[in-house]
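Participant: Predicted model follows, preceded by the sequence.
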Amino acid sequence: MGSPGNFADEFWNTEICDFSGWTTVHQRIKDGNKIICNYIDLMKQVTSAMENFGRSLLKAAKNSSLPDTEHGKLRAALQTARLSVEAWGQDSLDAATTLNSQLSFLSQHLMQAKDSRKRAEEAVKSRQNHLQDAVRKAKQSNKSAQNKLKERLNCQNQRLCVESKIDAKSKDIEKAIQAERKSEDALAESEEQCRESVFKHNESLQDWQNTTRSSLKSMQDVEEARVKILRDSMWSVANVCSMLAVQFDQHQESIRMSLSSIDVGQELSSWVKTYRTLQSPPQPLTYKPQELASHVPTTFTHANSKRSTVTDAESSTNTSTSRSGTTTPEPLHDATVMYEFLPRNESLEDDDDHDSITNEF
């Protein structure tokens, strides 16, 4: 017996046509292939998720307007963060591509393992059928030989009985002797057939053992390759994920470095220096009570005072003209002082604006 782990030495059965050892190995290979299939399905889902994640990050980084109107060192930090998201997305896509190459290798191994298992299964199954047929024939020939032996003994006993009779006829004795000889010939022929069936049985047994031994070695190679490939693949996936984590941490470290140099006071001071207006705030209004004139109504607004003043001036002028019979206008300076209105060279828009301000107060 070989060391534990050698399939060709560890999975035999003493009883002929007991193939439970081979069945155990064969089932193990089938289960191993199923495990590979499940692992491939898992990694396909992982790579698909990583691809979608990477594309989403790239899209988010591309559509982001950062750093917008930010300024100073905080602007640089926001730019670093956006570039970090973009790099993270690209790293995820690269990792997914690497994992896809692992899946291709595993799928190729799975197909090869299935082909090897099927070839070994067909070869061993054929030898098992031959061995079972040889065992059946050997049992039949052995049973036939035993029957022929019984017939031989019966014929011999019958001959002895005939010969022991006193009145036995020579014809009966000769007949018994002939029957005994025929039984001897039949026994010899049956023995030869039994010997030949045993020989063929042993040939079939040896052929089955050789084929099974070779198939067990092949199955062990398949299982060793499966374990090695699965181990290496998982190791590679772990390395890819570790590298992805390291790259992600490097991106975050670059963000932390850019953030560590930010001072809140300096950021605000820098913004103020850049965008300040350098003007004083507007002055408050000062209330001045209006003086009442004898010709002005008790309550009036500033705008109404203009119009009423002008109207009064015209009426006064007309009155004076009608009294004197002359059309002597008042001097401009005196009219301005008397009626408190601005010269006519101001635009109507200024008057309207002034009226609105006066109305508000």
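Facilitator: Received it, and whenever you're ready, just let me know what you need. Numbering: from 1, shown residues only.

Participant: When you work out contacts or count neighbours from here on, use the C-alpha atoms and nothing else.
Facilitator: Will do.

Participant: Count the residues that sit near Gly2.
Facilitator: When neighbours are defined as other CA atoms under 10 Å, Gly2 has 9 of them.

Participant: Check it against this one:
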Amino acid sequence: MTGSLFKANFWSTDILSTIGYDNIIQHLNNGRKNCKEFEEFLKERAAIEEKYGKDLLSLTRKKPCGQSEINTLKRALEVFKQQVDNVAQCHIHLAQTLREEARKMEDFREKQKQQRKKTETVMDAAHKQRNLQFKKTMDAKKIYEQKCRDKDEAEQAVHRSANMANQKQQEKLFVKLATSKTAVEDSDKVYMQHVNTLDKVREDWQSEHIKACEVLEAQECERINFLRNALWVHVNQLSQQCVKSDDMYEQVRKTLEMCSIEKDIEYFVNQRKTGQIPPAPIMYENFYCPQRNAAPPGKTTGPNLARRGPLPVPKSVPDDPDYSLVDDYSLLYQ
């Protein structure tokens, strides 16, 4: 594990480079974004669960479902609607639980943000101080090198003027050489001071970098653990919801097992029976004949005369002059 530590793997040979630190910060920013996405996912899932629960409640409380059923099947349907109502309540409760989990994730993100802010502030100051001191050191080095070149030129001028007869000119060159040597010594001291200061700043920066790596690595471990546990809790909550729903539906199944077809039929008969004697057959009655024919309707062999009696039988044939007489009644005037 030592070889995988942040503090051992995010350096650069360039003293001004922040690539290692930048990579860590970018990774932690992505992790924070991932936590935010999971938080939003929980909120969206909570909204879905709440809507589903409320729609289910509306369905069970407003929509009839076998309201005219009787006896054991009626009880089974009542248990069914009650358990569906309970399932709806569970989904609404799950929505509240998911929102609480999302709030925990938000609090965790905010806590890590504040912790990182302190570390980033220290590191930004360390980077700024390091860069500033490096610039001062490089400027001091340039001045020192220039003073060295000036001294070398002065020495060369003195050597060239060794055979010169002009005493006054030689004195000027010696004064210039002495001045340049003094300037070199002074610039060398300043340069050395800046180098030493830069080394101290570098050590401080490296120390802060190590501390920052340790803090940020601890934060990343905490974030991974927190997000992993949050996801674990989330799927357990969903599984528990399924278990609860199945337990509630099991109550319906148990009620259905006690539902008896014979008992429901018997219950209906006892509650709504109207009698055990069917109606008697409707007998045929001749309007002209007082005798009652026992034959039931539809069983008569003669034509249906609509309650009229049979025609009288004539006593004479059509050729007789008295053909129009019917039982001593004549249509002929006498």
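Facilitator: That came in fine, so what should we check first? Because the structure is predicted, anything quoted here is derived from the model rather than measured.

Participant: what does stretch 19-29 of structure 1 contact?
Facilitator: Phe7, Phe11, Trp12, Asn13, Arg117, Glu121, Thr212, Leu216, Met219, Val222, Glu223 (CA atoms under 8 Å, 6 or more residues apart in numbering).

Participant: buried stuff in it?
Facilitator: Residues of stretch 19-29 of structure 1 classed as buried: Phe19, Trp22, Val25, His26, Ile29 (neighbour count, 16 or more other CA atoms under 10 Å).

Participant: ok, the residues you listed vs Gln156 of structure 1, which is closest?
Facilitator: Gln156 of structure 1 has its nearest neighbour among the buried residues of stretch 19-29 of structure 1 in Phe19, at 44.1 Å by CA to CA.

Participant: and the buried residues of stretch 19-29 of structure 1 as a markdown table, adding distance to Ser308 of structure 1 and secondary structure?
Facilitator: Shown next, in a markdown table, are the buried residues of stretch 19-29 of structure 1 (distance: CA to CA, whole Å; DSSP: H, G, I helix; E, B strand; the rest coil):
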| residue | distance to Ser308 of structure 1 | secondary structure |
| --- | --- | --- |
| Phe19 | 128 | coil |
| Trp22 | 124 | helix |
| Val25 | 119 | helix |
| His26 | 118 | helix |
| Ile29 | 114 | helix |
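
Participant: could these go into JSON lines alongside distance to Ala61 of structure 1?
Facilitator: Output for the buried residues of stretch 19-29 of structure 1, formatted as JSON lines (distance: CA to CA, whole Å):
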{"residue": "Phe19", "distance to Ala61 of structure 1": "63"}
{"residue": "Trp22", "distance to Ala61 of structure 1": "58"}
{"residue": "Val25", "distance to Ala61 of structure 1": "53"}
{"residue": "His26", "distance to Ala61 of structure 1": "52"}
{"residue": "Ile29", "distance to Ala61 of structure 1": "47"}
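
Participant: Need the max-distance pair from those residues.
Facilitator: Between any two of the buried residues of stretch 19-29 of structure 1 (CA to CA), the greatest distance is 15.7 Å, for Phe19 and Ile29.

Participant: how many other residues sit next to the closest residue to Val310 of structure 1 other than its chain neighbours?
Facilitator: Once flanking residues are discounted, Val310 of structure 1 sits nearest to Tyr339: 7.3 Å by CA to CA, 6 or more residues apart in numbering. Applying other CA under 10 Å, we find 18 residues neighbouring Tyr339 of structure 1.
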